[in-house]
Every structure is written in structure tokens, then in C-alpha cells.
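> the amino acid sequence is not available; the structure is as follows:
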């Protein structure tokens, strides 16, 4: 092979008589700009963060590859599972792929492949061994016994052991819902026409997402009925949520299901909430607020919303709330919003919020779920219910 291609081996640069060059690069992004690489291996991108110019390096590489002659240039990221909340290049890539899989972003040709261990009990040596073997794939040279002894030595946090040796996306320290708790509640089931439900709505306009979520009254099955987000990239320039589409989704839900309560955050959607209250007040059994059949302003009532959040978190952790699985794009988007939610303690208890005020990681679908679940609780407390839908054959004599 060396003779065929005329390869001249070097420690940092390898030349080929056919004109190719392989170069190890650790330079600054500015010094690399303009190079027209045809193939770039980006190693350990879970360490590429803003503080070490990792973001700038990734953007420079993307620009260089895009300018390669003849097209067909590629990049490959080789990485461990990223640390949630660190905003590494690996985490950004995972977030981008998640949106593509949800149908929220245009497919740019990304291929995502992750070999990771399933959820296991790290305290069980047999489960741990099986998890390590599953995560190592064909890297059979890894010493499983040595890895087990390293994990049990107590020299590293549990979360780091999960990322390094099991390749699992672990929970951020302030994450509201653990991925394993949410995923364990997924069911292969959907709402059917005529189900008695409660609705929750959280609306945005341009930057924030807009979400409509239903919870079935009899068994607390949650299902998103619509989630609208600004697209990434140029498609998002000047984007604004299609309010007519949202209104249509609300009215379709009212027609398809027996909606007993509907709590909608009023911010930015006052006129629509007023219209929904006027049009559906006779069908709803519980009011969102004393002055509105639907409106429930999330900017007030901190104590009630905090208690509702604590009940919802407990229901997810204890398996009392189930949800439509992530086999559908809407289910995947709801999962992303739920896992984006962060713990926000206040004087009344545990509430929730975004990672930061300006964070692009949305939680609006979780807010809509919270309102739908709160509406269900208020309905049950009221003792009022819609009569069961009549089924069967009617005979006339």
C-alpha cells in the first residue's frame, strides 16, 4: 500500500506521491480557515466547547469542507457521550440530529450511529458487565474486568462512568426529568376519537415554541397534538408561528375528543384564548380562571403551578403518567422539551424553567403538558365528568 500510493510517513504530516496529504491539526481556527479538506476526523468533540475554541473550530472545518473541489467532502465525529448542558460540539450535533429525526429540520445528510448500553443497575455486577460489553461493540480488546474495577473504585462520579464506559447520555445535574424515567413511561398507544381529555396550551410567536398537549382523564395518558417551532438555519429567518394552523388544531381537538377542561397560557395569545373561551365555554366543565373558561396565565399563581409541577414529576417517576412513545415526530419533540426542562426551586417548592433565559432549548411542550395535567386534576377535584360516549347498536321498533 505504501509503495502503491507513494506514501511518505511522518509523525504529523503524511504525503502521497499522488498529491494527497494527511495532516494532524491542533492549530487555532483562524490559521486553518481557507483550507479545502476532503475528509476531516473530528476527535473527542465532547471536549470541544466555547472556552477552548471548539465551536469556532467546528465552524471553520464546516466552511473548509464546503469549499472542497468536486464536492463529496465529509467530516466524521468520534466522541463519547457528551455531558448534558456543557454545550459541546458533540451535544450540538446530537441536538441537530434529534431535530432531523423529528422532522423539525431539513435532513442535511447526517448519519448518526451510537453504540450504548441500555439502562442498567450499576450496583449489579452482572448487569454492569453486560452493559459494558454492549457499549464496547467490536472493541474486544477492552478489558471488561478492569473497567468494572475502575467503576467500583469510586475514583470518578457515576455520571462520568456512564458516559465513558457505557456511552450513555446522562442526566444533567439540574435536569427535571431523567431520560430513563421518561422513556420507561412510553407506551404503544394513542388517543382515540371520543376519549375524554383535558388540554394544555403554551404559545409563542417567533422564538418560543407553541404546543398543544392532551391528557386522557381515565388513565393519565399524555399525547402531543401539535408542536410548532422555528426551523433551524435560513428557513427560520423571519419565521412566525402559523396561528391559523394552531387554531385549527385546537378546534379539531374539540371536535374529535370530549374535552372536559382546557388550560391555555394567555401570554401572546390573548385574543385567541378569549375566542376559545367564548366558543367552548358550554362544553368545558372546569374553568381555567374565574374570568375565563380557558385562560390560565402562567405568569401568576406560582404556588399552584409549583405544586402541579411537583405532582407531575412524581407521576412520571412513579409510573402514574404514561405518554405516547417517540415513534412519531411529535412524540420525539415532546421528549426533547421534557428533557430540556431544568429544576427551578422557589419558596413554594420545585418549579421548572429553561436552561437559561436565552437558551434555544425549548420547554414549551413540557409547559403545555403541565397545564393539561393540572386541568385534569382540577376536573377530578370538581367531581364533574362528561357522560361516557354511547357505543353499540340502536334498534327502533
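Good, I have the coordinates. Bear in mind that the values here come from a model prediction, so they are computed numbers and not experimental data.
> C-alpha from now on. contacts and neighbour counts both.
Fine.
> nearest residue to residue 21 other than its sequence neighbours?
Computed as Cα to Cα, 6 or more residues apart in numbering, the closest residue to residue 21 that is not its neighbour in sequence is residue 15, at 4.7 Å.
> quick one: the helices in the protein?
Secondary structure of the chain (DSSP state H): helices at 2-5, 29-32, 54-66, 89-101, 125-136, 144-152, 158-165, 179-183, 243-256, 270-280, 302-318, 329-340, 364-382.
> could you count how many residues lie near the residue nearest to residue 21?
16 (other Cα atoms under 10 Å).
> nearest to residue 351, out of the helices of the chain?
helix 302-318 (4.9 Å; Cα to Cα).
> now that closest one and helix 364-382, what's the angle there?
Computed by axes from the mean of the first three to the mean of the last three Cα atoms, to 10 degrees, the angle separating helix 302-318 from helix 364-382 equals 100 degrees.
> which helices and strands does helix 302-318 pack with?
Contacts defined by 3 or more Cα pairs under 8 Å, 6 or more residues apart in numbering; DSSP states H and E place helix 302-318 against helix 179-183, strand 349-353, helix 364-382.
> for comparison:
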């Protein structure tokens, strides 16, 4: 085998090694003047090894779904075509273990008649994968090895089964039991073009028979509600523990957030990272040691396109740096927020901090807003999430209520553990609790919202000008790099969910629409904490560094 793959050697059982061997033996590399065997790069091989990983306890495929997100020209289409061919004919179904304890695979036809589908929202999109697929079959040894194989222009007859393109409505696909489906360019699959429904049907059909699906988006634009965006939300929910679902192999890589489009060295470095093994840079790839040899993606040529004034910089970022940037009405962009992440910073116990709080209560309909508590170290403006209580997705969130006792305990723990010199809280629906905090802690606070109400800081009502100024201070501090944050996935998600909304007083923030399940409450709590820190600095606090160091304690 030409791949190193040390992370899989003897550690994780996978059918990937057999699948890779089958691809090399059976398939032709597409778009070649003469026959060459299809040989995945190291990076592509690593994905195959992961996609065909097995659960050691059950011996079954670990992933129901896969998502491979890379920039344009990376080589997704040939890889997807090769995987589709393997699913149609190769050893992709677990069949126990051999005498050495290694997993064994068998073709689908030994279990059921295979149907493999290449799906997109337009015929042109299906050709991305379909065209190289036909070349791989027609020019490869697979034609001799599988009598009865007929790669026709619009479909492929298998010795037993079929491969087909799918561009029709989702309803016409219902009941077609595909063992595998490619969902191509899902950043463009939306409700309006039927993509969301088509994705649901294809996944359901595969799930019924133990099959799999594989998405291949470029970077999506947040707020469009695309299939790729929904998959990203599911992946994040798994990471955050907001769902019991799993079974998704999420493989997205983008250029670093600090990639500077105006600096050639920085831009080339970002492109080399995004393109990985396919980069044609003479120094080889940046992913492996020793580096893989140069690939086919013209990095210098792509870099030059960024300075063509007729090209939209945001489209360039999405297409070639694979950066998930922002919706047109985003308040803070992903690169801006990622640029001030500092996960390695620690906040010691007994350090001087301020708190921001945004609460919620159960709603009679829709998804209940989240409740969030955010801390900010006064001396350097480092934000860290102390707690966020969110309604779980799906059935597990039915009849959910904010765990008030847990929230109150988290607030008290913050006051016990740190030197809290100020706290700003939006009291909406939490008026009695905010009043209790003021009575208990108000006298010790060095920063007070008002003398009468030291903690109460309304984010609604007749305080529009104050709210606008607080939001602008926060955003400018992000853009100018004056604050840092702990990299919390929850806080990041809430900040990036926030949308700009014009008011008579200036820019405010809101959810994309009032009933949206994409919450922003942790972002609001962060703004309150930052405003409290600004007021603390105005009083001369935060000039002395804490004497002790420790670790961030996140309360749940």
C-alpha cells in the first residue's frame, strides 16, 4: 500500500484498506491520455480509512453519513466517483473477521441488489461525479473482472443492480432503497430548490437498509439554510452534547482565519493548507511529514485570482480557501471571531472578572431561548463561557425547561471561585432572581449598572442608544483584536448566529427570524460582560495581574 495511515495501523478496525486495494486494482484514473490506475493521495486515503471504520464492539460500519468539504479543484469528484464504484461492486459490507482478527468485507450484492445514486439539484451538478465515474469504469480492469457491467451514458447496469443519476423531485425517490448516495454540492441544496427534501429522502432510504450517504459541499454561507449548513449544525450538536445522534463523519478543512488576502505569503500558506495533498507547491504538502509530492492544484494561479478586482473576495474565500464566512447580514464573521480565539489562555481562581448574563424561560411554542453566563477577565479582556443551557434538539427537547436551580448554582459558584467585581444581567423573565443577586452581592461589586440596581442592565426597552453603543464596542473590539475568547463552540455558534438589524438608534442584533432555533443568547451575555469590563476599566480596575494561575472552570 502506498499510504502511511499510522493512525489506523492496528488501532482502529476499518474496511478502508480493502476498499483502497480494490480501487487501485479495478479503476482507471480519469482524465488521462493513457491508462493509469486510480491511486488516491495520502489525504484521500485517510478519508477512505475513516469512512469505512468499524465499531470494534459490533463489527458494523461506524458512520451512516459522511461529509467531505474541500475547496474547488481539490479532487472531490474523482474520489466520490471511486467510492461510488466501490459501493456498487467492492468489499464495503462487513463480513466478520479473519483468522488474524482483521475485518473482512463483501460486496452489497451478497446482501441485496445494490442501487447507487449520484444526486444533485441539477443535471450539470451530477456530471461532476458522473463523468469521471464513467471513465473509471470504462477504462479500468473492472470491465473484465465483472461480466455484465455496462457503463452507459445516463446509467450503469451492474452485474446485479444499478447506478443512476438523481435530479428529480424528492417524492419520486421515496421508496427507492439506495445502498449509497452521493449528495454533491450541498451548499446549494435549499428548501426552494427541493434540496433539503431530497437529502432527507435519500438518507431515509439508505438508513432503512443499513446504507450510507456522502456529502461533498464547498464552504456554505451561513443563513441560507442549505443541507451543508444543517449538516454542520448537526455535527456541532454532537460535539456540544445537545443530541444523542451520531454516525456522521465530518471532514471539513479551511484556511486559517488569519489568512491575509493582501499578503502573498500569507495567502499562499492558506491555500496550501486548504488544498493539502493536491497543492502543486514545489515544497510538497503541508499535512504530512515527510511531505507528499506536489499535486495538481495551481496555487500561484489561484492566489493571483484573489487580486482580480472583478472577483468577489467572499466568493473567493468560499471557493478556494474553503472558509465558511458569513451571511450578508451577519454581525460578526467567522474569520473575525476565529481570529481572536485563544483557547490556551487560562483564568485562575480568585482572578478579577466580570460577568454577563442573559436568561430565558419556557416558551409556549417554538424553541425556548437559551440561558447563558459568560465571564470576562478584567485585566486583558479574555471572555470565557461559564455555562449555557439550551433546549436539546429533536424529541429529547420536548417539554424542556431551563434548569433554574443549575443556573442559580452556576452564578453562585462564579462568585465563590472568582473575584467578581461586576455583573450585568438582562433581567427579562429573571427579575426576581436578578433582584436576589443584587441584594446578596450588590454591595461587594465595584462596578454597578446603577446605584439602585447594580446588576440590572436591560437589553430591550427604551435604552436603544445604550444597547447600540455596547454592541458597537463589542464588535469593534473583535475586529481590532482587543479581546480574546476561549474558543467555546457554543459561544462561537451564538456569536455567528447573530444578525445585524437596523434601528432608529443604529445597529442592533437579533436571530435570523423570531422563531429560529439558532440562538444568540450567549452572544448577548458576552456583550454584557464586555460592557461591564469597559466600565471596570473606566474605574481603574484590572491594572494588576493576578498572583496565581490556574485553569478555566466551565460550569454546566
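Yep, it's here. On a predicted model such as this, the values are computed, not experimentally measured, just so you know.
> and the TM-score between them?
The TM-score (TM-score structural alignment, normalised by the length of the first structure) is 0.89; 382 aligned residues with a Cα RMSD of 2.3 Å.
> can you find the partner of the residue nearest to residue 21 of the first structure in the second structure?
If you follow residue 15 of the first structure across to the second structure using TM-score structural alignment, you land on residue 157.
> so its match makes contact with residue 150?
Yes: here residue 157 of the second structure lies in contact with residue 150, judged by Cα atoms under 8 Å, at a distance of 4.9 Å.
> tell me the counterpart of residue 219 of the first structure in the second structure.
By TM-score structural alignment, residue 219 of the first structure lines up with residue 380.
> and for residue 133 of the first structure?
In the second structure, the residue matched to residue 133 of the first structure (TM-score structural alignment) is residue 272.
> what's the answer for residue 168 of the first structure, then?
Per TM-score structural alignment, residue 168 of the first structure is aligned with residue 323.
> just to check, its match is in contact with residue 317?
Yes: between residue 323 of the second structure and residue 317 there is a contact at 5.6 Å, judged by Cα under 8 Å.
> between these two, which one's more packed in?
Ranked by neighbour count (other Cα under 10 Å), residue 323 of the second structure and residue 317 place residue 323 first, with 27 against 21.
> give me the distance between that one and residue 261 of the second structure.
12 Å (Cα to Cα, to the nearest Å).
> the residue nearest to the match of residue 219 of the first structure when sequence neighbours are not counted: neighbour count?
Nearest non-adjacent residue to residue 380 of the second structure, counting by Cα to Cα, 6+ apart: residue 483, 7.3 Å away. Residues near residue 483 of the second structure, counting by other Cα under 10 Å, number 21.
> return the residue of the first structure aligned against residue 483 of the second structure.
For residue 483 of the second structure, the residue aligned by TM-score structural alignment is residue 321.
> please report how far that match lies from residue 235 of the first structure.
Taking Cα to Cα, one finds residue 321 of the first structure at 36 Å from residue 235 of the first structure.
> picking that back up, got a list of what the match of residue 15 of the first structure touches?
148, 149, 150, 151, 163 (Cα atoms under 8 Å, 6 or more residues apart in numbering).
> what about stretch 113-131 of the first structure, how long is it end to end?
17 Å.
> identify the residues contacting that stretch?
Here stretch 113-131 of the first structure has contacts from 132, 134, 135, 136, 137, 144, 145, 148, 166, 167, 168, 180, using Cα under 8 Å, 6+ apart.
> how does it look with 6 Å?
134, 135, 166, 167, 168 (Cα atoms under 6 Å, 6 or more residues apart in numbering).
> buried ones in it?
116, 117, 118, 120, 122, 127, 128, 129, 131 (16 or more other Cα atoms under 10 Å).
> what about the residue lying closest to the match of residue 168 of the first structure once chain neighbours are set aside, distance to residue 275 of the second structure?
Nearest non-adjacent residue to residue 323 of the second structure, counting by Cα to Cα, 6+ apart: residue 254, 5.2 Å away. Note on residue 254 of the second structure: its distance to residue 275 of the second structure, by Cα to Cα, is 9 Å.
> ditto for residue 412 of the second structure
For residue 412 of the second structure, the distance to residue 275 of the second structure - Cα to Cα - is 48 Å.
> between these two, who's got more neighbours?
The residue with more neighbours, out of residue 412 of the second structure and residue 275, is residue 275; 30 against 13, by other Cα under 10 Å.
> what's the most buried one of the helices and strands packed on helix 302-318 of the first structure?
helix 364-382 (a mean of 24; mean count of other Cα atoms under 10 Å).
> distance from it to the second structure after superposition?
Here the mean offset of helix 364-382 of the first structure against the second structure after fitting is 1.8 Å, by mean Cα distance after the TM-score superposition for the first structure.
> quick one: residues in contact with that helix.
So helix 364-382 of the first structure is contacted by 198-202, 209, 211, 213, 215, 261, 263, 286, 334, 337-338 (Cα under 6 Å, 6+ apart).
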